[in-house]
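>>> next come a sequence and a model predicted from it.
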Amino acid sequence: MATLILLNKPFHVLSQFTDERSTNPRSTLADWITRPGVYPAGRLDYDSEGLLLLTDHGGLQHRIASPANKMPKTYWVQVEGEVSDEALRQLRQGVQLKDGLTRPAKATPIPAPEIWPRNPPVRFRQSVPTSWLALTISEGKNRQVRRMTAAVGYPTLRLIRTQIGEWSLGNLQPGESRAVTINVPDTPARTPPKTRRRHRRT
């Protein structure tokens, strides 16, 4: 059995328990999670919000965080401008970034969600409209969602992760968390490979 904690990580919180900066330290998970022995399964950028998973089970942590498992992650993305059909097509087919072509994403326009206000608020310009997308990816390049939307011409203004695999944010408010118990199958012990006996030459 494993403990899994679902946290709604607030804006401008590091997805780790310590900050290496000695001056002007930033808020960390230690400000929100007091349960000992749990560690983040993956990460969420400092300037992103939403679902972050923590667990006390190394195997479950690997299953969630490993890029090899291609666990889908869904984000609500507020972008600058009204997203065109061509931009949606590019996101769905894969976007060329400096570190390679992304896998095809699920990209769907959505109405502005009814969510908590951000502090500080997103910059607002009367002359520039904004729009929202639900974007699901199955890989984890650095700052991937922001780079994808920028590559198709729509800079990200706000980014909220709402789902990782089967786990969703639900009605958790920023800083709130809930713990669930997960039945993790035991992994059979690996049998050491047989070594070939070396024969001494005579």
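Looks like it arrived, so ask away.

>>> please make it C-alpha for all contacts and neighbour counts, starting now.
OK.

>>> what's the first helix or strand after the helix or strand where Val77 lies?
Counting by DSSP states H and E, the element that carries Val77 is strand 73-80. Toward the C-terminus, strand 73-80 is succeeded by helix 85-93 as the next helix or strand (DSSP H and E).

>>> take this one as well and set it beside the first:
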Amino acid sequence: MSKTYWVQVEGNISASAIVALSAGVTLKDGRTRPAKARAMEEPALWPRVPPVRWRNSVPTSWLELIITEGRNRQVRRMTAAVGFPALRLIRYRIGDWSLEGLEPGDYRRIRINLPAASPSGNRPASTRSAKLPKRTRRS
């Protein structure tokens, strides 16, 4: 499932960094899948507590990054690998679910269509865990 992140990075994001992110970046644990990356205007967001460090001599910029895998701290490591450390990171969307229209502290209930329960109240056979044979010790 794709995940969309809005990332504030240190410095003005370059076109070459966006191309590198789009092609996939080599990290210590291997190459990432290609991502969809684009520079974006600063979004209207709630204030961060504590605030992101501010330095007059170093500008910041925003990018939208859409990835389809979920390694540990992947987005932060990807932006750092192309020379733009992440200062603020917001997961804006997962699949079809997004933060669109939500204020800080709000939530939205979403009904997820799961397989219907059988009349006896048990889950359908296709969703029950199958019993696995006991493992035997080899010498």
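Yep, that arrived. These numbers come from a predicted model, not from an experiment.

>>> one step back: where in structure 2 does the strand holding Val77 of structure 1 fall?
Residues 3-10 of structure 2 are where strand 73-80 of structure 1 lands when matched by TM-score structural alignment.

>>> for the strand holding Val77 of structure 1, give me the average deviation versus structure 2.
Following the fit onto structure 2, the mean deviation recorded for strand 73-80 of structure 1 is 0.3 Å by mean Cα distance after the TM-score superposition for structure 1.

>>> show me what that strand is packed against.
strand 130-137, strand 156-164 (3 or more Cα pairs under 8 Å, 6 or more residues apart in numbering; DSSP states H and E).

>>> just checking, what packs against the longest one?
When contacts are defined as 3+ Cα pairs under 8 Å, 6+ apart, strand 156-164 of structure 1 packs onto strand 49-55, strand 73-80, helix 144-151.

>>> between the helices and strands packed on strand 73-80 of structure 1, which one is nearest to Gln90 of structure 1?
Evaluated over these, closeness to Gln90 of structure 1 peaks at strand 130-137, with 12.4 Å, by Cα to Cα.

>>> the closest one vs structure 2, mean deviation?
Mean for strand 130-137 of structure 1 is 0.3 Å (mean Cα distance after the TM-score superposition for structure 1).

>>> what span of structure 2 is that strand aligned with?
Counting by TM-score structural alignment, strand 130-137 of structure 1 sits on residues 60-67 of structure 2.

>>> what lies in contact with the matching stretch?
2-13, 33-42, 75 (Cα atoms under 8 Å, 6 or more residues apart in numbering).

>>> count of neighbours near Glu41 of structure 2?
9 (other Cα atoms under 10 Å).

>>> now tell me what touches stretch 99-119 of structure 1 from outside.
Taking Cα under 8 Å, 6+ apart as the rule, stretch 99-119 of structure 1 contacts 11, 83, 88, 91-96, 131-139, 173-174.

>>> rerun at 6 Å
Residues from elsewhere that reach stretch 99-119 of structure 1 (Cα atoms under 6 Å, 6 or more residues apart in numbering): 91-95, 132-137.

>>> okay, and that stretch goes to which residues in structure 2?
Going by TM-score structural alignment: stretch 99-119 of structure 1 matches residues 29-49.

>>> list the buried ones in that stretch?
By neighbour count on 16 or more other Cα atoms under 10 Å, the buried set for stretch 29-49 of structure 2 is 32, 34-39.

>>> just give me the neighbour total for the equivalent of Trp97 of structure 2 over in structure 1.
For Trp97 of structure 2, the aligned residue in structure 1 is Trp167 (criterion: TM-score structural alignment). For Trp167 of structure 1, the count of nearby residues is 13 (other Cα under 10 Å).

>>> element containing the closest residue to Trp167 of structure 1 other than its chain neighbours, please.
Once flanking residues are discounted, Trp167 of structure 1 sits nearest to Leu6: 8.0 Å by Cα to Cα, 6 or more residues apart in numbering. Of the helices and strands defined by DSSP H and E, Leu6 of structure 1 is found in strand 2-9.
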